[in-house]
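[1] I'll drop the sequence and a predicted model, then ask my questions.
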Amino acid sequence: MDSTEAVAVRHASDGVAVITLNRPERRNALNLDIKARIADAILTLEADTSVRVIVLTGAGGYFIAGTDIAEMEPMSPAQHQTLATDRMFTVLRRCPKILIAAVEGYALGGGCETALCCDMIVAGEGARFGQPEIRVGIMPGAGGTQRLLRAIGKYRTMKLVLTGEPLTAAEAFQAGLLSEIVPDGSALDRSLAIAATVASMPPLAVQAIKEVVQLGQDVPLDTALALERKAFVQLFDTQDQKEGMRAFLEKRAPEFKGR
């Protein structure tokens, strides 16, 4: 990775791309430029049919320590609207491909909200997660309250956002916020291994699972079950379903084509 490149994109393996935020002097804090670069990188990878899974990580032992307070302090409500300061989060939230956050060090404020936009979060043992916005007179504004509410429940969320106190990786995992905890320094490697596994799966089934999970979490259970059943049945009209089941019966590795 070019050490001068603030947001670097590389293809790590078949079907897997990595976006690395490289602003170590600010512990990878988000400013408007960085957020725009990440959003553009995501959109470019969305259009790349060879990419099935995107891993988002930070260089220098940190994920994202938060949002650049110096840039944000003088902003008015109108400027937030005009500058679309939430665009990166919207792009991440709407990304149809699987997103994995590989977290080392701090994931605070906008950094925690960035991780919360992803489908999986793999964290080093020393990672810290939190929404400290209240300590500077504001509140989370890119999904922190709502995504935490859905992930860890009302009472943990209220303590987190009203005190600004961070969770350790162990606490976050226990609360249901993380997919996995790994030794410090290995979050990216483990995320890449998971990404490679997911990228080897039938693409249409992966896409259907993501869609159903995203839509189902905010609707009544009966509606969510109907969405799941419809997606399940539709996959029986794919070549990948035929290939997967035939390969299982023939005791061989399947070759999925995304058709």
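    Done, it's in. Please read all numbers here as calculations on a predicted model, not as lab measurements.
[2] all contacts plus neighbour counts: C-alpha atoms, from now on.
    OK.
[3] does V18 sit in a helix, a strand or a coil?
    Local secondary structure at V18 is given as strand here, using DSSP: H, G, I helix; E, B strand; the rest coil.
[4] the nearest residue to it once chain neighbours are set aside: neighbour count?
    Excluding the flanking residues, the one nearest V18 by CA to CA, 6 or more residues apart in numbering is V55, at 4.7 Å. Summarising burial for V55: neighbours were counted as other CA atoms under 10 Å, giving 25.
[5] next, the one to line up against it:
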Amino acid sequence: MPQVTIAAMERLAVGAGVALPLACDWRVMGESCYLYVPEAKIGLNLQWGALPRLVNLVGPARAKRICILCERMPASQALAWGLVEEVAPDGKVLERTLELAYAAAQMPPIAVGMIKEAVNATAGALNRTASYADAD
């Protein structure tokens, strides 16, 4: 998809609520929101191609910690670890997300698409090689 995709995350993001934003280009999280990936507690792996995306964002050690320990992660930690690009005040997450979307939409679409494709091809090499894990 050549358009910029942005996830607005408020209150709580659990499991698929974390996996789906990982597929977006940018993530904006509310200041009191937290992330929670409980799959390991019920014997599952993170699905939907989310694990390689998570590794791309936070690195192998932090990805393992997030997925194995199933700790709740506050917005401040998600920002510090590079899991989200921005933390917005509660109640302003959607507004800030729309501001970013509007700003991106004002840019030349061909250039945006080319940049996004090049960045994704570079960063996504691991995503393609590790997608076999979804079958587990």
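    Arrived safely. Here the structure is a predicted model, which means the values were calculated and not measured.
[6] element containing the closest residue in space to A7 of the second structure that isn't next to it in sequence, please.
    Using CA to CA, 6+ apart and skipping the chain neighbours, the partner closest in space to A7 of the second structure is R27 (4.7 Å). Counting by DSSP states H and E, the secondary-structure element that holds R27 of the second structure is strand 26-30.
[7] counting by contacts, list what that strand packs against.
    With contacts defined as 3 or more CA pairs under 8 Å, 6 or more residues apart in numbering; DSSP states H and E, the packing partners of strand 26-30 of the second structure are strand 6-9, strand 86-88, helix 93-105.
[8] so the second one matches what in the first structure?
    Read that as strand 86-88 of the second structure. The counterpart of strand 86-88 of the second structure in the first structure, counting by TM-score structural alignment, spans residues 180-182.
[9] with the second structure superposed, average distance for that stretch?
    Taking mean CA distance after the TM-score superposition for the first structure, the mean distance separating stretch 180-182 of the first structure from the aligned residues in the second structure is 0.6 Å.
[10] my read is that the residue nearest to A7 of the second structure contacts A13, right?
    No. The pair R27 of the second structure and A13 fails to qualify as a contact (CA atoms under 8 Å) at a distance of 11.7 Å.
[11] so what's the residue nearest to A7 of the second structure up against?
    Shown here is R27 of the second structure, whose contacts under the criterion CA atoms under 8 Å, 6 or more residues apart in numbering are I6, A7, A8, M9, P21, L83, V84, E85, E86.
[12] tell me the spacing between the counterpart of it in the first structure and Q234 of the first structure.
    With TM-score structural alignment as the criterion, R27 of the second structure lines up with I121 in the first structure. Applying CA to CA, to the nearest Å, the value for I121 of the first structure to Q234 of the first structure is 29 Å.
[13] show me what secondary structure element comes after the biggest helix by length in the second structure.
    For the second structure, the longest helix by residue count, based on DSSP state H, is helix 109-123. Counting by DSSP H and E, the next helix or strand C-terminal to helix 109-123 of the second structure is helix 125-130.
[14] elements contacting that following helix?
    Helix 125-130 of the second structure sits against helix 50-58, with contacts defined as 3+ CA pairs under 8 Å, 6+ apart.
[15] where in the first structure does the helix it packs on fall?
    Helix 50-58 of the second structure lines up with residues 144-152 of the first structure when matched by TM-score structural alignment.
[16] now do the buried residues in that stretch.
    Applying a neighbour-count criterion of 16 or more other CA atoms under 10 Å, the buried positions in stretch 144-152 of the first structure are G144, T145, Q146, R147, L148, A151, I152.
[17] how big's the offset between that stretch and the second structure?
    With the two structures superposed, stretch 144-152 of the first structure lies on average 1.2 Å from its match in the second structure, counting by mean CA distance after the TM-score superposition for the first structure.
[18] what are the contacting residues of that stretch?
    Looking at stretch 144-152 of the first structure with CA under 8 Å, 6+ apart, the contacting residues turn out to be G109, C112, E113, L116, Q131, T157, V161, A175, G176, L177.
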